[in-house]
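In: I'll drop the sequence and a predicted model, then ask my questions.
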Amino acid sequence: MDREDEQLLRRRVYGADHDDPDPGPLPYRTYAELVGGPLDGLLLDITGWRAEEVDDGVALSTELVRWPGGRALYDPRPGEPRSPGPGVSRRFYHSGDTP
């Protein structure tokens, strides 16, 4: 596997610049994996978020929703375990879109 193949296998982080030569996760940060919807497969940096903030879910800006300039809603599933520390600590699931 060459360097280009390795880059394709690395996940992108939501909000990373499209021109960023290394838009993947950093080893000392904590992420939520976005599952389903328009941002499926991206990682959201949740480093430093309080437990209440993580449990509330997010509304993320994207042009890929039903309404241009709207937001995609992602929420954790109640009771789904989360891993402590850096890396992917939990999943957020697409629950809808909003203008």
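Out: Nice, thanks for sending it over.

In: switch to C-alpha atoms for all contacts and neighbour counts from now on
Out: Noted.

In: which residues touch Arg10?
Out: In this structure, Arg10 makes contact with 24-25, judged by CA atoms under 8 Å, 6 or more residues apart in numbering.

In: Go through the longest strand out of those in the chain and flag the buried ones.
Out: When the chain is scanned for its longest strand (criterion: DSSP state E), the result is strand 87-98. Of the residues in strand 87-98, 87-94, 96-97 count as buried by neighbour count, 16 or more other CA atoms under 10 Å.

In: Put this next to the first one:
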Amino acid sequence: MDEAEFLRGRVYGADHDDAGPRPGRVYAELVGGPLDGLLLDVTGHTGHEPREVALITEIGRYGPGGRALYVRRAADGRRFDWRCDTPGTA
């Protein structure tokens, strides 16, 4: 199993031992980029909020502490598309 296959269906930011989706929570799928296939917990957000997220990742272009920028799809609010990687902030 490669890294991409391992990450698919796991929740971004969850503990490795308990990284699957939880009942009663709402998730959006991250599409493309270093976090492709991960789920983002958007429980409690309404409509199309948030529109974009910058998520910390160790596997993006800028390595540990870098960010992967994802933007919510206009036609499908349950998916966020990767736009770019950015360096982390100090």
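Out: It's in. Since we're looking at a predicted model, the values are computed, not measured.

In: Need the TM-score between these chains.
Out: The TM-score (TM-score structural alignment, normalised by the length of the second structure) is 0.78; 80 aligned residues with a CA RMSD of 1.8 Å.

In: quick revisit: now render the buried residues of strand 87-98 of the first structure as CSV, adding distance to Pro25 of the first structure.
Out: Supplementary listing: the buried residues of strand 87-98 of the first structure in CSV, determined by distance: CA to CA, whole Å:
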residue, distance to Pro25 of the first structure
Gly87, 8
Val88, 9
Ser89, 12
Arg90, 14
Arg91, 15
Phe92, 16
Tyr93, 19
His94, 21
Gly96, 25
Asp97, 25
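
In: Pull the most distant pair out of those residues.
Out: In the buried residues of strand 87-98 of the first structure, the most distant members under the criterion CA to CA are Gly87 and Asp97, with 26.7 Å between them.

In: and which of the buried residues of strand 87-98 of the first structure is nearest Arg3 of the first structure?
Out: Minimum distance to Arg3 of the first structure across the buried residues of strand 87-98 of the first structure is 21.8 Å, recorded for Gly87 (CA to CA).

In: For Pro68 of the first structure, see how far away the closest residue to that closest one other than its chain neighbours is.
Out: Beyond its immediate neighbours in the sequence, the residue positioned closest to Gly87 of the first structure (CA to CA, 6 or more residues apart in numbering) is Thr30, lying 4.9 Å away. Shown here: Thr30 of the first structure relative to Pro68 of the first structure, a distance of 29 Å by CA to CA, to the nearest Å.
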